[in-house]
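Colleague: missing the sequence, but the structure's below:
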C-alpha cells in the first residue's frame, strides 16, 4: 500500500464531499428564498423549515472546508513507526483478515477504495482510534462491540 496514493484518494473524497455539500446548500437556499416558500398563513412553515435546512447545509460546507484544512496540515507528516494522527495502519484479525485505516484529524467514517482495498478514516476520538494511538507493529488492540470482543494485530504502520 502506498501512503501517498491513499492521501491523494482522501483529497479527492474530501473535495467530493465539499462539492456535494455546496450543491445541497445551494438547493436549500434556493428553496428557502423561492417565492412559493413565502408563508401564506401563520401556520405555513415551509419557508422557515427551508431556511433552517439551508443553514444546516451551509454549516456542513464550512465543516468540509475545515476538514480539508486539517488534512492538508498532516498529509506530509513523517512516518515514525508509532501510530499517530496521519498514520496509515493495517490491522489483522484472528482469522487473518486485514483491514486498513487512516488515522485522521476529522472525517471519521470516510472510506476510499484503492484497487479493491477499502481504507476507512478513524479519528482519535473513536474507540478504535484511541486504542491505536501510540501502538507499533506487532502490538495488539482489542475492541468490544456489544458482547463480541474483536482482537487485532498491528501489521503495518505507514
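Modeller: On my side now, so go ahead. Quick caveat: nothing in here was measured; it's all calculated off a predicted structure.
Colleague: when you work out contacts or count neighbours from here on, use the C-alpha atoms and nothing else.
Modeller: Will do.
Colleague: separation between the residue of the chain most remote from its centre and residue 47?
Modeller: The outermost residue of the chain, judged against the average C-alpha position, is residue 41 (42.2 Å), by Cα atoms, centre = their mean. Relative to residue 47, residue 41 is positioned 11 Å away (Cα to Cα, to the nearest Å).
Colleague: how about the strands in this protein?
Modeller: Under the criterion DSSP state E, strands of the chain are mapped to 88-93, 98-104, 111-114, 117-123, 140-145, 148-157.
Colleague: putting a second one here so we can go through both:
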C-alpha cells in the first residue's frame, strides 16, 4: 500500500466535504438574509433559525478547512523503529482470531474508510483511543482496546 496515495485520497475527500459545507453555509446565509424571511412578528423565527444554521455550517467548514491544512502539511515518512509509530504510519493489526485490519494514523478530524489494493483502510487520529495507544509502539507490541462489548487485544503485525 502507498501512504502518499492514501494521503491524497484523504485530502480529496476533505476538499469535497469542505465544498459541500461551504455551499450549505452559503445557502443557509442566503435564506437567513432573504427579504421574504424578515420577521413580521416575534413568532416568525425562520430567518433567525436560518442564521443559526448558517453559523453552524460556517464553523463546520472552518473545522474541515483546518483538518485539510493539517493533512496537506503532513510529511509521510518511512517507519522509524527508534521513534515507533507516529503520524503518517500505515499500521496492520491482528486480533486473537487473526482478523486483520489496516489503519492510517493521521491528524485528527478525518475519520474515514478508504480503499486501496482491494483492502479497506480506516483513517484514525491520535486523539482516538486506538490512535493514542498506538503512538510510539513497535511491530510485535500489543495494544488493548476497550469496547462496549469488552476488551480487545490487538497485535501490531506491520508498520509502514
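Modeller: The structure has been received and is ready for your questions. Owing to the predicted nature of the structure, the values given are computational and were not obtained by experimental measurement.
Colleague: TM-score for the pair, please.
Modeller: The TM-score (TM-score structural alignment, normalised by the length of structure 1) is 0.91; 158 aligned residues with a Cα RMSD of 1.6 Å.
Colleague: can I get the strands of structure 1 in CSV with mean neighbour count?
Modeller: Shown next, in CSV, are those (neighbours: other Cα atoms under 10 Å):
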stretch, mean neighbour count
strand 88-93, 21
strand 98-104, 21
strand 111-114, 15
strand 117-123, 20
strand 140-145, 13
strand 148-157, 16
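Colleague: of those strands, which is nearest residue 70 of structure 1?
Modeller: Of all these, it is strand 98-104 that lies closest to residue 70 of structure 1, at 8.6 Å by Cα to Cα.
Colleague: which part of structure 2 lines up with that closest one?
Modeller: Aligning strand 98-104 of structure 1 against structure 2 (TM-score structural alignment) gives residues 100-106.
Colleague: gap between that stretch and the chain center?
Modeller: 12 Å (Cα atoms, centre = their mean, to the nearest Å).
Colleague: also stretch 7-23 of structure 2?
Modeller: How far stretch 7-23 of structure 2 lies from its chain's middle: 11 Å, per Cα atoms, centre = their mean.
Colleague: quick check: it compared with structure 1, mean distance?
Modeller: Once the two are superposed, stretch 7-23 of structure 2 sits an average of 1.2 Å from its aligned residues in structure 1 (mean Cα distance after the TM-score superposition for structure 1).
Colleague: what's that stretch in contact with?
Modeller: 57-58, 60-61, 64-65, 67-68, 71-72, 110, 114 (Cα atoms under 8 Å, 6 or more residues apart in numbering).
Colleague: can I get the strands of structure 1 in CSV with distance to residue 77 of structure 1?
Modeller: Shown next, in CSV, are those (distance: least, Cα to Cα, whole Å):
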stretch, distance to residue 77 of structure 1
strand 88-93, 11
strand 98-104, 12
strand 111-114, 20
strand 117-123, 16
strand 140-145, 24
strand 148-157, 13
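Colleague: for the spatially most central residue of structure 1, what are its contacts?
Modeller: Central residue of structure 1 (Cα atoms, centre = their mean): residue 107, 2.4 Å from the mean position. Residue 107 of structure 1 makes contact with 67, 121-123, according to Cα under 8 Å, 6+ apart.
Colleague: tell me which of the residues you listed are still there in structure 2?
Modeller: Contacts from the contacts of residue 107 of structure 1 that recur in structure 2, judged by both residues aligned by TM-score structural alignment, their matches' Cα atoms under 8 Å, are 67, 123.
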